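In: this one's structure only:
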């Protein structure tokens, strides 16, 4: 069963309440998404660890209800 974008967004918002989150359904099937997440939770940690935090936020749904998730994660820019 596919995961609705609203459910995906809710999981990510719960785990990263300060985040700017943009989600795109890549195939129109609710199984293949691209997510861009900018959160202070990612500051100073390697990208692999950032992605692990996102997968943990999905509470075991990755590979089940959610078949594929392309991730772009980063901390907010401190320049400006």
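Out: In hand now; what should we look at? Note that the coordinates shown come from a computational prediction; the quantities given were computed from them, not determined experimentally.
In: contacts, neighbours, all on C-alpha from now
Out: OK.
In: Report the contact partners of residue 11.
Out: With contact set as Cα atoms under 8 Å, 6 or more residues apart in numbering, residue 11 has these partners: 57, 58.
In: helix or strand for it, which one?
Out: Of the helices and strands defined by DSSP states H and E, residue 11 is found in helix 5-15.
In: Can you name the element that comes right after that helix?
Out: Proceeding C-terminally, helix 5-15 gives way to strand 20-25 as the next helix or strand, assigned by DSSP H and E.
In: what packs against the helix or strand following that next one?
Out: From strand 20-25 onward toward the C-terminus, using DSSP H and E, the following helix or strand is strand 32-38. Applying 3 or more Cα pairs under 8 Å, 6 or more residues apart in numbering; DSSP states H and E, one finds that strand 32-38 contacts strand 20-25, strand 68-74.
In: Take this one as well and set it beside the first:
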């Protein structure tokens, strides 16, 4: 089975999770996704990631070897777009 492209991963996530913004970058083995979904409201970062893994299902184990993600609610995304340098690390 061929390694998935960033577009494939983006499509897989979008099929299983309603997103208001979704961007995936990657090289076929390692991916970074920025995922904005109203479904993340009230969820911890761990629960958000679990929700994305659930959307990816078996593909996560079989095809996607490494996925880093930033998971935001629409409100968090708006705040970050306005002031990305104000987030404490």
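Out: Cool, got the structure. All of these numbers come straight from a predicted model, not from anything done at the bench.
In: one step back: hey, which of the helices and strands packed on strand 32-38 of structure 1 is tucked in deepest?
Out: strand 68-74 (a mean of 17; mean count of other Cα atoms under 10 Å).
In: And it against structure 2, how far off on average?
Out: Once superposed with structure 2, the aligned residues differ from strand 68-74 of structure 1 by a mean of 0.5 Å; criterion: mean Cα distance after the TM-score superposition for structure 1.
In: Can you give me the stretch of structure 2 that that strand aligns onto?
Out: Mapped onto structure 2 using TM-score structural alignment, strand 68-74 of structure 1 covers residues 66-72.
In: now do stretch 40-51 of structure 1
Out: Correspondence between stretch 40-51 of structure 1 and structure 2 is established over residues 38-49, with TM-score structural alignment as the criterion.
In: residues of that stretch that come out buried?
Out: 40, 48, 49 (16 or more other Cα atoms under 10 Å).
In: how close does the last one get to residue 33 of structure 2?
Out: Right, residue 49 of structure 2. For residue 49 of structure 2, the distance to residue 33 of structure 2 (Cα to Cα, to the nearest Å) stands at 11 Å.
In: Look up how far residue 48 of structure 2 lies from the closest residue to residue 5 of structure 2 other than its chain neighbours.
Out: Closest residue to residue 5 of structure 2 apart from its sequence neighbours, by Cα to Cα, 6 or more residues apart in numbering: residue 28 at 5.2 Å. As judged by Cα to Cα, residue 28 of structure 2 and residue 48 of structure 2 stand 23 Å apart.
In: Figure out the helix or strand that residue 51 of structure 2 lives in.
Out: Under DSSP H and E, the secondary-structure element containing residue 51 of structure 2 is helix 45-56.
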